[in-house]
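*Asks:* Predicted coordinates and the sequence they were generated for:
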Amino acid sequence: MTQFVSIVTPVHDTALSFLPEAFASLRAQELPDGWEWEWLVQVDGGKQTDVPVDIREDSRVKVSDNRRGGPGVARTLAWGRSRGELVKVLDADDILPAGGLARDIEVMETHPSVGWTVCRVLDLMPDGSLRHNTLGDPEAGLLARGNLYAYWKSTHRPQVHPASLCVRERLIAEAGGWMALPASEDTALLMALDVMADGWFIGETGLHYRKHQGQTTAHPDHRSGAEWEARMAAIRKHAEALARRHLIT
């Protein structure tokens, strides 16, 4: 019986030009026997036809669109169309190195109690060079439930890169999908997952995270101000409600 990993990708106008590179990196992935991928591309505030025709014609790709709702809304709508038992995040402007998906699947199959994985990330700079992301990677292996959230509460930094997330679909359903935030919705989901289930950090590089001026994290409100304070409060309230349900204090 075929098992699916569903890759969810929100895209808006400034990132459309990067989609072909993301698609090429996805096509190059080699999966374990019995596994296939599907790609759920969600055009936020645009049209399906904004996506290049060669991508839309691939039978493994499912493209849809929605009125502009922001990245959290687009991710949740893409997930709503998925059929995989595993869900993998891939931003439209990022690239999956060889072996990235296979390592996610291997961890999930080998460790059934693990609910999600993240991995080492390299920043893809505008000049094409790769630099190690500076979040401060933990040791490879088990990420005990609640530890990442404790780190985030004291720093408001996630320690690992949420753009590299792979998660069991049932946990996204329990968390309610991605929060409808203008940014940090990926961090919000990661913090929710961390208080719900153990995770796993993969020490090999599994994502090239593109740095460019059009990305959400380049916005001046991303790291300070009233919007930032409200985002952080929403992330905390959501995670702590789930922590109480899962008996973490």
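*Replies:* All right, it came through fine. Numbers count the residues shown, from 1 in each chain.

*Asks:* all contacts plus neighbour counts: C-alpha atoms, from now on.
*Replies:* Noted.

*Asks:* Could you check how many residues crowd around residue 226?
*Replies:* Residues near residue 226, counting by other CA atoms under 10 Å, number 10.

*Asks:* what separates it from residue 219, distance-wise?
*Replies:* 14 Å (CA to CA, to the nearest Å).

*Asks:* Also residue 60?
*Replies:* Using CA to CA, residue 60 is found at 33 Å from residue 219.

*Asks:* neighbour count winner among these two?
*Replies:* Between residue 60 and residue 219, counting by other CA under 10 Å, residue 60 is the more crowded of the two (15 against 11).

*Asks:* Next, the contact list for that one, please.
*Replies:* With contact taken as CA atoms under 8 Å, 6 or more residues apart in numbering, residue 60 is in contact with 37, 38, 39.

*Asks:* Please identify which helix or strand holds the last one.
*Replies:* With secondary structure defined by DSSP states H and E, residue 39 is part of strand 35-44.

*Asks:* next helix or strand past that strand?
*Replies:* As assigned by DSSP H and E, the chain's next helix or strand after strand 35-44 is helix 53-56.

*Asks:* looking just at contacts, which helices and strands does the longest helix along the chain meet?
*Replies:* When the chain is parsed with DSSP state H, its longest helix is helix 226-245. With contacts taken as 3 or more CA pairs under 8 Å, 6 or more residues apart in numbering; DSSP states H and E, helix 226-245 sits against helix 185-196.

*Asks:* Just the strands from this structure, written as ranges.
*Replies:* 3-11, 35-44, 61-66, 86-89, 116-124, 130-132, 141-143, 166-168, 199-210 (DSSP state E).

*Asks:* okay if I get those strands as JSON lines plus distance to residue 184 and mean neighbour count?
*Replies:* As requested, the strands of the chain are exported to JSON lines (distance: least, CA to CA, whole Å; neighbours: other CA atoms under 10 Å):
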{"stretch": "strand 3-11", "distance to residue 184": "14", "mean neighbour count": "24"}
{"stretch": "strand 35-44", "distance to residue 184": "17", "mean neighbour count": "23"}
{"stretch": "strand 61-66", "distance to residue 184": "20", "mean neighbour count": "19"}
{"stretch": "strand 86-89", "distance to residue 184": "14", "mean neighbour count": "24"}
{"stretch": "strand 116-124", "distance to residue 184": "16", "mean neighbour count": "24"}
{"stretch": "strand 130-132", "distance to residue 184": "21", "mean neighbour count": "14"}
{"stretch": "strand 141-143", "distance to residue 184": "21", "mean neighbour count": "16"}
{"stretch": "strand 166-168", "distance to residue 184": "17", "mean neighbour count": "24"}
{"stretch": "strand 199-210", "distance to residue 184": "15", "mean neighbour count": "22"}
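
*Asks:* Got another one to weigh against that:
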Amino acid sequence: MRRRITVITAVHGPSAHFLPDAYKSIREQDLPEGWEWHWVIQQDGQSDDVAPHVPLDDERVTFRQGRPGGPGVTRTIALAHADGEYVKILDADDQLPLGALARDLAALEADPALGWATSRVLDLLPDGSHVGFPGDPEPGAIERGAVLDHWKANGFRAQVHPATLFVRRDLLLALGGWMALPASEDTGLLLALNATSRGWFSSEVGLLYRKWPGQATSQATHTDAAERDARMAVIESRARALASFNWLYTATG
């Protein structure tokens, strides 16, 4: 019986035209013998402008629509179709470099004490060039609480990127999926994961993070000071509450 990684992608109309590039990057992933991927594309809304960009002729692809709720709600509802042991996050406008899935899988399969994995990111600029940035941690295990400490001490910037998350499905479900926030919902998940489990960082590039004018993080509402302060406060409070329970995740089976 083949084992499965579910790749979850939330998409809305403006980013739908990037889906073919994301699909190509998934198809080019090599997995170990006995493993396969399942791509779950969940539309944030029910318009007709996404489906034309979805490879509906591939049985490994599931496409669903739902009422608008933002990326966190969209990804969480997509978990209804996540039937694999692991979940990989891939935003509609981003791409996976060669080997990304296999590296994440190898790290977690080798150590049941690890709940999640992240990797190095390169920005993908409109001209097709790639740009890196300093500040990555040393490759290897990330201890509980380390992400929160760094995030708090560095202006709410984590040392690992939440868009690169590869996570055990049961742990993701136990934490309730993504936070119900208008933005930073993936950071909230990352800190919750780090409060309850050890993680992993790979210094190999695991994501090409597209920069383009339509992305959510480039909008003025993303940096509204009052909302940002509220988001950061609830993200921190959740992570510290989870840590106080002293629940340490270890994979079973």
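*Replies:* Ah, there it is. Since we're looking at a predicted model, the values are computed, not measured.

*Asks:* Superpose the two chains and report the TM-score.
*Replies:* Superposed pair, TM-score by TM-score structural alignment, normalised by the length of the first structure: 0.95. Supporting alignment: 247 aligned residues with a CA RMSD of 1.5 Å.

*Asks:* of all the contacts of residue 60 of the first structure, which comes closest to residue 118 of the first structure?
*Replies:* Of all the contacts of residue 60 of the first structure, residue 118 of the first structure sits closest to residue 37, with 18.0 Å by CA to CA.

*Asks:* The closest one matches what in the second structure?
*Replies:* Here residue 37 of the first structure is matched to residue 37 in the second structure, going by TM-score structural alignment.

*Asks:* Surely its match touches residue 4?
*Replies:* Yes - at 5.5 Å, residue 37 of the second structure counts as touching residue 4 under the criterion of CA atoms under 8 Å.

*Asks:* circling back to that earlier point, now the match of residue 37 of the first structure, nearest residue through space, not along the chain?
*Replies:* residue 5 (4.8 Å; CA to CA, 6 or more residues apart in numbering).

*Asks:* Okay, the one you found and residue 233 of the second structure: tell me how far apart.
*Replies:* 33 Å.

*Asks:* Same check on residue 219 of the second structure?
*Replies:* In this view, residue 219 of the second structure and residue 233 of the second structure are 21 Å apart by CA to CA.

*Asks:* show me what contacts residue 190 of the second structure?
*Replies:* Neighbouring residues of residue 190 of the second structure by CA under 8 Å, 6+ apart: 162, 165.

*Asks:* mind checking how far it is from residue 123 of the second structure?
*Replies:* Distance, residue 190 of the second structure to residue 123 of the second structure, by CA to CA: 20 Å.

*Asks:* The first structure: which residue goes with the residue nearest to residue 37 of the second structure?
*Replies:* In the first structure, residue 5 of the second structure lands on residue 5 (TM-score structural alignment).

*Asks:* Surely residue 39 of the first structure touches residue 6?
*Replies:* Yes - the pair residue 39 of the first structure and residue 6 qualifies as a contact (CA under 8 Å) at a distance of 6.0 Å.

*Asks:* these two touch, right, residue 9 of the second structure and residue 75?
*Replies:* Yes - contact status for residue 9 of the second structure versus residue 75: in contact at 6.9 Å, counting by CA under 8 Å.

*Asks:* can you list residues touching both of those two?
*Replies:* Common neighbours of residue 9 of the second structure and residue 75, counting by CA under 8 Å, 6+ apart, are residue 42.

*Asks:* residues contacting residue 125 of the first structure?
*Replies:* 131, 210, 211, 212.

*Asks:* Select, from those, the two members most distant in space.
*Replies:* Longest span within these, CA to CA: 131 and 212, 13.8 Å.

*Asks:* ok, the residue sitting nearest the centre point of the first structure to residue 167 of the first structure distance?
*Replies:* In the first structure, the centroid-proximal residue (CA atoms, centre = their mean) is residue 89; its distance is 3.2 Å. Taking CA to CA as the measure, residue 89 of the first structure and residue 167 of the first structure are separated by 9 Å.

*Asks:* And residue 60 of the first structure, by the same measure?
*Replies:* 20 Å.

*Asks:* go on, residue 200 of the first structure?
*Replies:* If you go by CA to CA, the gap between residue 200 of the first structure and residue 167 of the first structure works out to 10 Å.

*Asks:* tell me, what's touching the two both at once?
*Replies:* Common contacts of residue 200 of the first structure and residue 167, defined by CA under 8 Å, 6+ apart, comprise 116, 117.

*Asks:* What residues sit buried inside stretch 18-35 of the second structure?
*Replies:* Residues of stretch 18-35 of the second structure classed as buried: 18, 19, 20, 22, 23, 25, 26, 29, 31 (neighbour count, 16 or more other CA atoms under 10 Å).

*Asks:* For burial, what's the neighbour tally of the residue nearest to the first one when sequence neighbours are not counted?
*Replies:* By the measure of CA to CA, 6+ apart, the closest residue to residue 18 of the second structure outside its immediate chain neighbours is residue 93, 5.1 Å from it. Other residues lying near residue 93 of the second structure total 25 when counted by other CA under 10 Å.

*Asks:* Wait, the residue nearest to residue 37 of the second structure touches residue 34, no?
*Replies:* No - using CA under 8 Å, residue 5 of the second structure is not in contact with residue 34, being 11.2 Å away.

*Asks:* Once you drop chain neighbours, what's closest to residue 62 of the second structure?
*Replies:* residue 40 (4.8 Å).

*Asks:* Now for the one you found: which residues touch it?
*Replies:* Shown in contact with residue 40 of the second structure (CA under 8 Å, 6+ apart): 6, 7, 8, 9, 61, 62, 63, 64, 78, 81, 82.

*Asks:* Could you check how far the third one is from residue 70 of the second structure?
*Replies:* It refers to residue 8 of the second structure. 14 Å.

*Asks:* Ok, the last one next?
*Replies:* The span separating residue 82 of the second structure from residue 70 of the second structure equals 19 Å under the rule CA to CA.

*Asks:* ok, now the second one?
*Replies:* The spacing between residue 7 of the second structure and residue 70 of the second structure, counted by CA to CA, is 18 Å.
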